[in-house]
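S.K.: fold the following and give me the result.
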Amino acid sequence: MKKRHIALAALALIGVGAGSAVIIASPTVHKGAPGEMPELGRYGEFSVGTQEFTMELPDRVTFSKAAMVTGGIEPTERALKVRMYYPAAPNGQELVSYSHTMAPPDMEPVTLDYTGRAYEGAPVVADRTAYPLVIMSHGFNGWSTQFSNLAEHIASRGYVVASIDHADMQLEGLTDFLHSFAQVLASRSLDQRQVLAQILKRNATEDSGIFDAVNPEQVAVIGYSMGGYGALATAGGDYDYESGTFGAVPAEALDPVRAAGSQDAGIDAVIAFAPWGGQSDNRVWSADTLSKITVPVLIVAGNQDDVSNYEDGISWIFNSLSGADAHMLVFREARHNIVGNDFDLPEGAPFRAMEFVKEPVWRQDRINGINQHFVAAFLDLHLKGDADKAAYLNVPTSNANEGQWDVSTGEQLNGKMAGSNETEHWRGFQRRWALGLDMLQKPAGE
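M.R.: From the prediction side, this is the model:
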């Protein structure tokens, strides 16, 4: 292999003349990530620890299937597991092992076992400043470690991440689906707000450990699908309660949501992956309610999303964010699963399981590297105030395919990523590797 590489280099030199070509004869190796990952998609400087906590959420209500027709609510105790990720100083702890069993109706259960890059129970790194907090919220019938790769990546770059397991009601049939979905409509944003409140309460009272490591003045929320539906509301975009979508939810169950929506949750930035709720047949906001969001927003979507509906739903949300500086990253030819771990499904797993976690065109690991790149840029810019990261988001051409990066004939860049000198190419991507993407940008007031 080495001899062949040198021969190719020599051929390039002979063809164009030694004075006009630059050949690097050794491959670029990027620790912690494949060489194709864009710059900020690579693991950060910190080792990562993880621990799971159970958080009690007060004053919650629920409702029965019958109450969806007749009305009425019941007080309930709600406790959710929250998986925390944070910069750590491991001292002998093992890498965390995750396991989740998918069991949709009429499908044999499929168990996903996967190892993370975080150390279970490792202590928070010492001699530190407080780290920004990121709340993560999964989609309908998802789970807290479904995006563990993204959570670990964020934490490695100097953040505390709290990934909620919303414990959506399991499904046995159509009536269970409708009941569970109605419960999610009434609970997603409340879960996010109350978990955030629990963390900030412990931050104010504890003088060591994970919760003490949080900077309460720097908070973002990340949500996928129904998590995005909740995240936009938590960030200030209260719902249009006259929407017919809420017709299956007893009016009394929406009262706590209304009350919470009138309160500032203290969110400084929001990232919504494939957010649900914008499509005209299930629209839960008006343009006026979404205009109330004034913090920066990053939306990530596939332009073939047929769940949240890219054209009629996600794009409408983006265009309605008139009060916010907004970006929308679009994976062309992608559908709904544009975030999530690159799971190895067990042999013989039903196609339905694959359809829940995989994309039909894009490789999941490639999606993840790109997501990590832009999430890091967005959070560093808007939570840490790193103005240099704006160049990664404010791309020179909205269609990545149209980026320009001139090189000499035969010049081998060998994995070099676009920096400040490559002003016509998407920052942080290798030449010829920024493809299939669009970035839409809209300042507040438009």
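S.K.: CA atoms for contacts and neighbours, from now on please.
M.R.: OK.
S.K.: and the strands in this protein?
M.R.: Applying DSSP state E to the chain gives strands spanning 47-62, 74-88, 95-102, 110-120, 131-137, 160-165, 214-224, 269-273, 297-302, 326-331, 437-442.
S.K.: now render those strands as CSV, adding distance to residue 371 and mean neighbour count.
M.R.: As requested, these are exported to CSV (distance: least, Cα to Cα, whole Å; neighbours: other Cα atoms under 10 Å):
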stretch, distance to residue 371, mean neighbour count
strand 47-62, 19, 18
strand 74-88, 18, 20
strand 95-102, 21, 14
strand 110-120, 17, 18
strand 131-137, 14, 27
strand 160-165, 16, 28
strand 214-224, 12, 23
strand 269-273, 10, 27
strand 297-302, 8, 26
strand 326-331, 9, 22
strand 437-442, 11, 18
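S.K.: right, so of those strands, which gets closest to residue 377?
M.R.: Checking those against residue 377 by Cα to Cα gives strand 297-302 as the closest, at 10.6 Å.
S.K.: tilt between the closest one and strand 326-331?
M.R.: Here strand 297-302 points in a direction 20 degrees away from that of strand 326-331 (axes from the mean of the first three to the mean of the last three Cα atoms, to 10 degrees).
S.K.: show me what strand 297-302 is packed up against.
M.R.: Applying 3 or more Cα pairs under 8 Å, 6 or more residues apart in numbering; DSSP states H and E, one finds that strand 297-302 contacts strand 269-273, strand 326-331.
S.K.: output the ones you listed in a markdown table, with distance to residue 99 appended to each entry.
M.R.: Shown next, in a markdown table, are these (distance: least, Cα to Cα, whole Å):
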| stretch | distance to residue 99 |
| --- | --- |
| strand 269-273 | 23 |
| strand 326-331 | 29 |
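S.K.: report the longest helix in this structure, please.
M.R.: Of all the segments of type helix in the chain, defined by DSSP state H, the longest one is helix 174-205.
S.K.: here is a second sequence; please produce its structure as well for comparison:
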Amino acid sequence: MKRSSLYLTLALLSLTPLGVAGAQLAATAPSQSVPGDARPDAPELSARGPYAVGVRTLTLTNPGQLDIVKAPKEGEIPRYDRPLTVEVWYPAVGASGSGVTTYRDVLGSGPNDPKRPNTPFLTLGRATRDAAPSAQGGPYPLVIVSHGYPGSRYLMSYLTENLASKGYVVASIDHTDSTHGDKAAFASTLLNRPLDDNFVLGEMARLGAADSGSPLSGLVDADRTALVGYSMGGYGALNAAGAGFGPEMVPLVPNGALKQRQTGAYTVDPRIKAVVAFAPWGGDAAVRGIGVNFGGKYGFWDEAGLANLKVPTMFVVGDRDDVAQYEGGVKSLFENAVNAERYMVVYENASHNSAPNPPPAASLNSFDDYMHYAEPAWDMARLNNLNQHFVTAFLNLKLKGMQGAAPYLNVPTPRSNDIKVSRNADGSPKADDTSWAGFKNRTARGIELYRMMPR
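M.R.: The predicted structure is shown next:
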């Protein structure tokens, strides 16, 4: 399909009933119009798993939280019951790749930005709304997904659907005060990201328990939980998993509220077993983008804070990241989280947008909205497939103990451009072959993959 035809099709779908969209997706053949479908050059583990995917929406309330948006200049911060909308994808009854749905989202950067108004759009998905869950293989490990600032729970639907098809329950949060539609005071995001992650973990454990009476009953093994965060979501995930903030950062949230997220001030939930941090913001010592130019040695983190991150962690970053920064930012976090087994996937010439779905058709009239999703040097469907591959390998290894996933991460040479393909006549590798597992010949290009063990 030509690019112009694809955009026209998506634009029309955004104006039509779900029944028409369903007709477009009746076949399960791949289509570049559906985020997450595999390109012909997609690596092995990007393929959908054996399960059909169900999806449902939860409305949760975390009582008695600090209302940072209404914080006075002086005095105590009022409290409120904090609402959170959470989308949950899970293994369902049916054939892999079956199902059709649309996810309703908006573009923009908050409710009152005239340059980026809240323009509605639809994203197509291969899932079935409120489908009957599959009982085969459960309960399933839990993956909590946290978007950027601003963002939405649908920002990485290519990944959430894909993981659910492989036997994970995936809960993606709309972080209040931090979505495209309700963006508010940044201090709320600074404080609430790790708190939201922890609250949703507890609620998913409660709802997913065998005797809960919830539609998710018996589905969730919260004792095997991973946090997946992008940008500010990565910032929050690292903190929730143990990377406490340095004292220099406390003044950024009113009334010293950020003190509760310093190293030693909180206990890490032991159910968190792994973290995937896409371009995690906050590791740059200058702490760019918030109107201040101070920070600890590692931005929001000091040496003790990074040392307290002890769960296996995968960082994913572009080496031209101009928001979270690569050198002196994400790379520094990777190198100095010395007590964690960690991996770092680097996309050469990529900037900050390595994690989202491809740009929606509705963004084509706005440079800012388009660049909220796009990577100029990369095809986004390609990046989506690569993320599916590497995240699957990491979570299969760390949450499911599948040792067969290790070769996809422990590659023989860290720079894919340096791979040497050396094969026998029967196609088997020779001793000097340095190909990456899961990649067809000539398809591993522009990627780096590093691993560091705890000290």
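S.K.: overlay them and tell me the TM-score.
M.R.: With the length set by TM-score structural alignment, normalised by the length of structure 1, the two chains reach a TM-score of 0.84; 403 aligned residues with a Cα RMSD of 2.7 Å.
S.K.: re the thing from before, compare the strands of structure 1 and give me the one nearest residue 33 of structure 1.
M.R.: strand 110-120 (11.9 Å).
S.K.: mean deviation of that closest one from structure 2?
M.R.: When structure 2 is superposed, strand 110-120 of structure 1 averages 1.4 Å from its matched positions, counting by mean Cα distance after the TM-score superposition for structure 1.
S.K.: in structure 2, what range does that strand match?
M.R.: Using TM-score structural alignment, strand 110-120 of structure 1 corresponds to residues 119-129 of structure 2.
S.K.: how distant is the matching stretch from the center of its chain?
M.R.: Averaging C-alpha positions (Cα atoms, centre = their mean, to the nearest Å) puts stretch 119-129 of structure 2 18 Å from its chain's average.
S.K.: tell me the residue in structure 2 aligned with residue 80 of structure 1.
M.R.: When structure 2 is aligned by TM-score structural alignment, residue 80 of structure 1 is paired with residue 84.
S.K.: mind listing what the residue nearest to that match when sequence neighbours are not counted touches?
M.R.: Leaving aside its sequence neighbours, residue 84 of structure 2 sits nearest to residue 60 (Cα to Cα, 6 or more residues apart in numbering; 5.1 Å). Counting by Cα atoms under 8 Å, 6 or more residues apart in numbering, residue 60 of structure 2 makes contact with 83, 84, 85, 86.
S.K.: now those in JSON lines, with distance to residue 180 of structure 2?
M.R.: Converted to JSON lines, the contacts of residue 60 of structure 2 look like this (distance: Cα to Cα, whole Å):
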{"residue": "83", "distance to residue 180 of structure 2": "16"}
{"residue": "84", "distance to residue 180 of structure 2": "14"}
{"residue": "85", "distance to residue 180 of structure 2": "14"}
{"residue": "86", "distance to residue 180 of structure 2": "15"}
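S.K.: ok, those residues vs residue 392 of structure 2, which is closest?
M.R.: The closest of those, once distances to residue 392 of structure 2 are taken by Cα to Cα, is residue 86, at 21.7 Å.
S.K.: what residue is smack in the middle of structure 1?
M.R.: residue 222 (5.3 Å; Cα atoms, centre = their mean).
S.K.: counterpart of that one in structure 2?
M.R.: So residue 222 of structure 1 corresponds to residue 228, using TM-score structural alignment.
S.K.: its match touches residue 153, doesn't it?
M.R.: No. In this structure, residue 228 of structure 2 is not within contact of residue 153 by Cα atoms under 8 Å, at 11.9 Å.
S.K.: give me the common contacts of those two.
M.R.: Here residue 228 of structure 2 and residue 153 have 145, 146 as joint contacts, going by Cα under 8 Å, 6+ apart.
S.K.: packing partners for the longest helix of structure 1?
M.R.: strand 47-62, strand 131-137, strand 214-224, helix 226-234, helix 251-261.
S.K.: for residue 382 of structure 1, find the nearest of the ones you listed.
M.R.: Closest approach to residue 382 of structure 1 among these (Cα to Cα): strand 214-224, 8.7 Å.
S.K.: mean shift of the closest one relative to structure 2?
M.R.: Looks like 0.9 Å for strand 214-224 of structure 1 (mean Cα distance after the TM-score superposition for structure 1).
S.K.: burial count for the counterpart of residue 195 of structure 1 in structure 2?
M.R.: Aligning on TM-score structural alignment places residue 195 of structure 1 opposite residue 200 in structure 2. For residue 200 of structure 2, the neighbour count with other Cα atoms under 10 Å is 22.
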